[in-house]
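Chemist: below: sequence and its predicted model.
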Amino acid sequence: MSRTSSPVDSDDEMRLAMKQVTPTVVRTGTKRPHTNLSGQDDDDSDDAAAPRNLSLSNQNLVMAAKRFGERKRLRGEQIAELESFVNDPAPLREVKLMANGMALANQLEQIVAAKPPFELSEDLQLNIKKYAPAILLSERLGSYKGDVPTEALMEIIKRLRFSIPDGLEHIPADWVKVVSFAEYSLTQKRSTMKKAIRASLKPVQDKDTKVVTYAEDTKKHDNIYKLASAIVKGTKCTVNVILCSRVALMRKVYLKHPGSKFWDRLDAKLDEIR
């Protein structure tokens, strides 16, 4: 019973072609003399057959390369280049591989350059705004200004990713947009907190001098719990004893330094307490 041979994989075919045995001349039993009339040894005739065998081997490899290229659906000029590559010496093949790799890298750079500039999605902005208050209301926060809150927020963004493309942090021009929005969100929340503290003191502005004064009777001030509730309003944070103690410290510092140095003075007070 005849057996049907299974199709050979395209990659295996290339390897088989390289190992294929080329036809050789069948020698008769007659022994030739060691030296012919011209004085040359029989070894010279064997050396003459070697290039012919090598040529046949290259032809087999070229044919296999052509079939391989056709199966990979290469274009005609690409198949011709592949056939030429087979006959190239090893150093030249290495140079061609290096050149093709560099050309591919150039094409990838053009693709990246052609991409539209990165813009923060609405979902990403919403998530950053959601986590900014959580950072500023954390009991572990060491300072309210500077790099500390920004780095804490960026760590959350890097971990949760949201809609940020992979590897964006390695593109400075794009990553700075995320950092800038994080800083902006923290600034906005600090402003909201400061306004809530000011409102809790029931400020009164003189119509003539425009000087702002606060109710001397502290009973007219909002209590700390009410102020803390106003600060966490619109966030997923909750009021607890530790937060109330922080808010009380904020208002105490604000009464002495209500101007632009408020957050700096508050950070200094926190550092002093620690």
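Modeler: Arrived safely. Numbering: from 1, shown residues only.
Chemist: only C-alpha atoms from now on, for both contacts and neighbour counts.
Modeler: OK.
Chemist: and the helices in the stretch 1-150 of the chain?
Modeler: Using DSSP state H, counting those that start in this stretch, the helices of the stretch 1-150 of the chain run over residues 10-19, 43-71, 76-87, 90-114, 122-136, 147-160.
Chemist: among those helices, which is the most enclosed?
Modeler: helix 122-136 (a mean of 18; mean count of other C-alpha atoms under 10 Å).
Chemist: follow-up on the earlier one: looking at the helices of the stretch 1-150 of the chain, which is closest to H257?
Modeler: helix 122-136 (19.3 Å; C-alpha to C-alpha).
Chemist: and the helices of the stretch 1-150 of the chain as a markdown table, adding distance to N223?
Modeler: Below are the helices of the stretch 1-150 of the chain laid out as a markdown table (distance: least, C-alpha to C-alpha, whole Å):
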| stretch | distance to N223 |
| --- | --- |
| helix 10-19 | 79 |
| helix 43-71 | 80 |
| helix 76-87 | 80 |
| helix 90-114 | 56 |
| helix 122-136 | 20 |
| helix 147-160 | 27 |
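Chemist: one more structure, for comparison:
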Amino acid sequence: MPPRSDADSEFDAMLSAAALAASPLPPSSSPGPNSPDGGNINSRKRQRVDGADGPGPDSDNEEEDDELPIQLTANKNVLGFAKQYATHKCLRPSQVAEVEAFAVDPIVTRQIKLFATLLGVGNCVDTIRTAAPDFKLSSSTDKNLHQLAIGILVSPLLRAYKGSLPTKHLLNIVKKKRFDLPAGIELISSDWAVVKTRAEYHLTQGRAVFKKLLKASVADNPKNHPNIFALGQRFVKDTDSTLTTPLCAQITLMRKYFLLHPGDLFWDKLDDRLAWMRENSGGDTNKQTKMFKVVLDDDRNKHGNKADYSMLDDAVVDEWQSEVDTVVGTAA
């Protein structure tokens, strides 16, 4: 159907007014089915001609004899309006004929036709939905998911590396940024599952990359190990993230627990230790900082040349990572 315009609205109003003026007389102006003659105009005319029921055709009531021509004129006007309006809406000739027939149908017939048409429209909608192709994530959005997954994993505010928490953080950012995702996609379970699956995939891949970096960082003689600053640079390489002292402290804890639990339980044990530190610090940031300082000092004594060791000054987190940290720092 063509888009509506102000001219359409004005024309609709004009035609509707014409139709109202052409409407048949209200039922009260004509005899009902319970009247003595059953509402039959010809019957009343015969009675008057026979003189059995009041004045004849020359009386003052002869205007009742004009009711039939008035109703015929009204029906003609309604048909004319129906045809004119249907044509204005650019309907096909066969559809115009259907509108004309609908205009003179009894009310029950109209209701049946309307209900049947609604069912047909519903069938068409179902067909369209069935024929729609499966949703696919664009390459640009998939790349954004990868970057965000790394940004979440290197956030010093992350409370757990495994489980549903990192995924929740990532999907919350997606809902806010949208990228090129269709509006309301999170309300379509099958399509949103595609986004969620890719988010989980990139988080899993990110953890795998970090674990390889940790393994490589302890593979040689301890004196040849990269210090935590050099190792941290490898973590944020090719990302939009910033290496900061809190992140270095987090990575030292990773290296410590990789040495203790290098197998499949590594991330679970690390998450347990993070939870223990939060619990024993009572949520006090200063106490947690002191705990991480102990871990940093231990890492400095065990990895790399201690004399060569240098720690970065507090770096300014860029806007991108700051937005990620804000989401990560919010309770999920």
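Modeler: Thanks, I have the structure now. All values derive from a computational prediction rather than experimental measurement.
Chemist: work out the TM-score between the chains.
Modeler: TM-score of the superposed chains, computed with TM-score structural alignment, normalised by the length of the first structure, equals 0.80; 244 aligned residues with a C-alpha RMSD of 2.6 Å.
Chemist: which one of the helices of the stretch 1-150 of the first structure lies closest to K189 of the first structure?
Modeler: helix 122-136 (6.3 Å).
Chemist: quick one, which of the helices of the stretch 1-150 of the first structure is nearest to A230 of the first structure?
Modeler: Closest among the helices of the stretch 1-150 of the first structure, using C-alpha to C-alpha: helix 122-136, at 12.5 Å.
Chemist: equivalent range in the second structure for that closest one?
Modeler: The aligned range for helix 122-136 of the first structure in the second structure is 139-153, by TM-score structural alignment.
Chemist: identify the residues contacting that stretch?
Modeler: 158, 161, 166, 169-170, 179-181, 198-199, 202-203, 206-207, 239-241, 321, 324-325, 328 (C-alpha atoms under 8 Å, 6 or more residues apart in numbering).
Chemist: just to revisit the earlier point, closest one to F262 of the first structure among the helices of the stretch 1-150 of the first structure?
Modeler: Nearest of those (C-alpha to C-alpha): helix 122-136, 14.8 Å.
Chemist: the closest one vs the second structure, average distance?
Modeler: Helix 122-136 of the first structure differs from its equivalent in the second structure by a mean of 0.9 Å after superposition (mean C-alpha distance after the TM-score superposition for the first structure).
Chemist: pull the distance from that helix to the chain's centre.
Modeler: Mean-position distance between helix 122-136 of the first structure and its chain equals 22 Å (C-alpha atoms, centre = their mean, to the nearest Å).
Chemist: same deal with stretch 244-259 of the second structure?
Modeler: The answer for stretch 244-259 of the second structure is 39 Å, by C-alpha atoms, centre = their mean.
Chemist: Provide the aligned range in the first structure for that stretch.
Modeler: Taking TM-score structural alignment, stretch 244-259 of the second structure hits residues 240-255 over in the first structure.
Chemist: follow-up on the earlier one: out of the helices of the stretch 1-150 of the first structure, which is closest to V253 of the first structure?
Modeler: helix 122-136 (16.4 Å).
Chemist: quick one, the closest one and helix 147-160 angle?
Modeler: Per axes from the mean of the first three to the mean of the last three C-alpha atoms, to 10 degrees, the angle that helix 122-136 of the first structure makes with helix 147-160 is 130 degrees.
Chemist: only whichever of the contacts of stretch 139-153 of the second structure are buried, select them in ChimeraX.
Modeler: Typed into ChimeraX, the line below selects the buried ones among these, using 16 or more other C-alpha atoms under 10 Å:
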select :158,161,166,169,170,181,198,199,202,203,206,207,241,321,324,325,328
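Chemist: just checking, which of the contacts of stretch 139-153 of the second structure belong to helices?
Modeler: Using DSSP state H to define helices, the subset of these located there is 166, 169-170, 198-199, 202-203, 206-207, 321, 324-325, 328.
Chemist: before I go, just wanted to say thanks for your time.
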